[in-house]
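In: here is my input; please provide its structure:
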Amino acid sequence: MADLDGQEGEDPNGSVYRVAGALTITRAATTQREIDALPDPVTIDLSDINRMDTVGAWIIYRTVRDRGAKVIGASRDEVSLLEQVGEFDKPARVTPEEPGSAIRVLKEIGEWVAETGATLVGLLGFFGATLIGFANVIRRPKRFRVNAVIQRFDVVGVRALGIIGLMSFLIGIVIAQQGSVQLAQFGAQIYTINLIGRITVRELGTLMTAIMVAGRSGSAFAAQLGTMKITEEIDAMRTIGVSPIEALVVPRIISAVVMMPLLSFWAMLMALIGGGVFVWFSLEIPPITYIQRLQEVTPITDLWVGLIKAPVFGFIIALAGCFQGMLVEGNSEEVGTRTTTAVVQSIFMVIVLDSVFAVFFSNIGWI
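Out: Modelled structure (predicted):
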């Protein structure tokens, strides 16, 4: 018997298409053409069929669906196959065309603005929750975790002395070298000391320390809290009545606020030493002359400016790191994303605040 033997017949109520043999993919195209050529209404007789695959079932089902055809003589297996094909007859999702470049840019800008606004609102709410946590600790001193704060002192401060000291020492050398090259054109190399003293003590000492702490400690805060969110440790703390803000966030913020001025002073000192070493060997200015000149050209207000900014920067860095860590949900990939966001966010806010401080101190006469 042939793979498919389709026989057309006339019926008082319309056309009849009788199928004999196998209705499979090998004769699907021929079967479809023959059925399409029949006038409506169509009746499909499956009494003599011995095998039908999903392609053949789809042809029969589509004819019933689109033309209202009637199927007769189908066995139980054939009816079941037709029903299964019908269950998967669902409209496919069509991917919309890509918008133009201008519309795409505007869309991305809008999404960025919306995301930034949501982040600022969330950060403001987290700041309020942190203040409430501080108030609860002050009202109930027994809830203050001294050991956690001391441990954070070690991580944020003591273990950062080496890298911050080396970085500041090298930055002092770079400032002295670049400054001396430019000032040599005017025969004013002695003013290299002025440049080193003022820019290091007033700005770079604190700013570079804040950037290092953001990359080192701020990222660690976000990763630690994010991992605790994934492992449900924070949920377990809430279950037993322990506030995550008081137990995790407050110690980290206190450590960053306390250690930032100390690290900033250490960075200033190492940068001044680096600059002094350079002018001693390159410009042949002895250390005693260098120190005396620093005292003359660097006002004490520069030191106060740097030290006043430091705890504010520390607070912002710790707040951003803990905030992003608390937002982690889902999987470990989210930890890396939130950690990166915490570093970028804290550095951005530090630089913005530094510009605000510069304008403020200039207006009050601390120039």
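
In: can we go C-alpha only for contacts and neighbour counts from here?
Out: Fine.

In: so G172 is in which element?
Out: With secondary structure defined by DSSP states H and E, G172 is part of helix 161-183.

In: show me the contact partners of the helix or strand just after that helix.
Out: Next helix or strand after helix 161-183 toward the C-terminus (DSSP H and E): helix 192-199. Residues outside helix 192-199 that contact it (Cα atoms under 8 Å, 6 or more residues apart in numbering): 172, 175-176, 179-180, 183, 272, 275, 290, 293-294, 297-298, 302.

In: again, only this time at 6 Å
Out: The contact list for helix 192-199 (Cα atoms under 6 Å, 6 or more residues apart in numbering) reads 179-180, 297-298.

In: another one to check against the first:
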Amino acid sequence: MGPREKELPQGILVSETHWTGRDGHGHKSGSIELRDIAGKPVLALSGVWSVPTAAALSRQIADLSLPSQGQVGIDLTQVSVMDTSGAWLIHGLMVDLKKNGAAPTLENLKEQHAPLMHLVEGAVANPDESIHSKSTSPLRLLEITGEATIAALSKGRELTNFVGMLTVSFLRAVKSPSRLRPISIVNQLELTGLRAIPIIGLLSFLIGVTLAYLMADQFRAYGLDVFTVNVLGIFVLREAGVLITAIVIAGRSGSAFTAEIGTMKVNEELDALRTLGLDPVEVLVLPRVLALVITLPFLAFWADLMGLLGGGMMTMLVLDMTPLQFVQQLKEAVNLKTFMVGLVKAPVHAYIIAVVGCFEGFKVQRSAESVGKQTTTSVVEAIFLVIVATAAFSVMFSVLGI
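Out: Here you go, the predicted model:
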């Protein structure tokens, strides 16, 4: 039906394009009317604005004489059903009005329809790069590199701010020890320390066995069997023990920190803490960091013992050494400095793992998907930073001649 003129109680109907009845699929259709209410043009929308009615609505909009200037209201009071296609049509209508020189405004947008409109507006404002042709030109590669660099710098700045907040909370707790939460710290000591002993011991033992077997097989070809013990002791005590422990704890406890804090954010428990006047960093982060800094050195020591035990057993089996010979050779190969060089890394690794785990937990958005994403991110970042710290320690010890 084409445009027509008629009087309405609400105002004067300037023009109307109205699709009555049902469309070809049996769905109720929508309508759009241009009215003049108190001197202001208003587009009154009603009915169903969805995929089945989109074609008919597009024809109605095309037949409509749109205002070319001034404020134009788009009244959604009578819209009963709307999906993404309907929201897209409405957004397109607003774009057309703006091109004509008018200033459109949405009026009486229902609460259940608002997310769809925001979704469409966001998609237009920030189109997904995947819908565009992906170019491999140097300019595009430079753009990708720049974006990644800016994202990394931004995350580094946020992480630095988080470390600053944690430092302030720690100094505040040192000044006023009553702020410390001994029950939370003891609970985290159990979760991150005692319950990690079996898996740390088993992995370290098996890695010691593997290292001893591989080294004995190689050294034996050159008649240097005895040096298997030397290399095993130095490698386990200086590097392998603490590194294996840190990687396992990053996957076990670091991910747990992220998931716990992230779930609390999803459930709005962090907001509840702030409402009660409590600092989430002081309540949640500080006990976890302190507990992990305490437990990781002990776990690293346990890993050293189990690694040497596993390597010693394999060495004695492969090289026909007695336990006394193994101990004597190990004593000649390593000393207290070798042990301390490895152990001094443990608190640093623990601090990195705990801070990254808690930091990513606070970055969780209010969705289950975000919890999983940030948990994965925290594990990857923690392991990466632990390896970087290990490399930095190696360079520093080499420069110092340790």
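
In: need the TM-score between these chains.
Out: The TM-score (TM-score structural alignment, normalised by the length of structure 1) is 0.76; 302 aligned residues with a Cα RMSD of 2.7 Å.

In: let's see the PyMOL selection covering just the buried ones among the contacts of helix 192-199 of structure 1.
Out: The PyMOL command for the buried members of those (criterion: 16 or more other Cα atoms under 10 Å) is given here:
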select buried, resi 179+180+298
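
In: wait, which of the contacts of helix 192-199 of structure 1 is closest to G241 of structure 1?
Out: Checking the contacts of helix 192-199 of structure 1 against G241 of structure 1 by Cα to Cα gives T298 as the nearest, at 52.3 Å.

In: and that closest one, how far is that from P286 of structure 1?
Out: 18 Å (Cα to Cα, to the nearest Å).

In: so what's the residue count around W366 of structure 1?
Out: 15 (other Cα atoms under 10 Å).

In: now it: how far from L207 of structure 1?
Out: 18 Å.

In: cool, and F357 of structure 1?
Out: For F357 of structure 1 relative to L207 of structure 1 (Cα to Cα), the value is 12 Å.

In: quick one on the thing from earlier: show residues contacting the helix holding G172 of structure 1.
Out: 189, 192, 267, 270-271, 274-275, 278.

In: how about that helix, which residues of structure 2 does it hit?
Out: Per the alignment by TM-score structural alignment, helix 161-183 of structure 1 matches residues 197-219 in structure 2.

In: average gap between that stretch and structure 1?
Out: Mean deviation of stretch 197-219 of structure 2 relative to structure 1 after superposition (mean Cα distance after the TM-score superposition for structure 1): 0.5 Å.

In: and what of stretch 153-161 of structure 2?
Out: Averaged out, stretch 153-161 of structure 2 is 0.5 Å away (mean Cα distance after the TM-score superposition for structure 1).

In: which one of F357 and L207 of structure 1 has more residues nearby?
Out: L207 (22 against 16).

In: could you say what helices and strands the helix or strand harbouring I61 of structure 2 packs with?
Out: Take DSSP H and E as the rule and I61 of structure 2 turns out to sit in helix 54-63. Packing contacts for helix 54-63 of structure 2, counted by 3 or more Cα pairs under 6 Å, 6 or more residues apart in numbering; DSSP states H and E, involve no helix or strand.

In: how about residues contacting that helix?
Out: With contact meaning Cα under 6 Å, 6+ apart, helix 54-63 of structure 2 is reached by T17.
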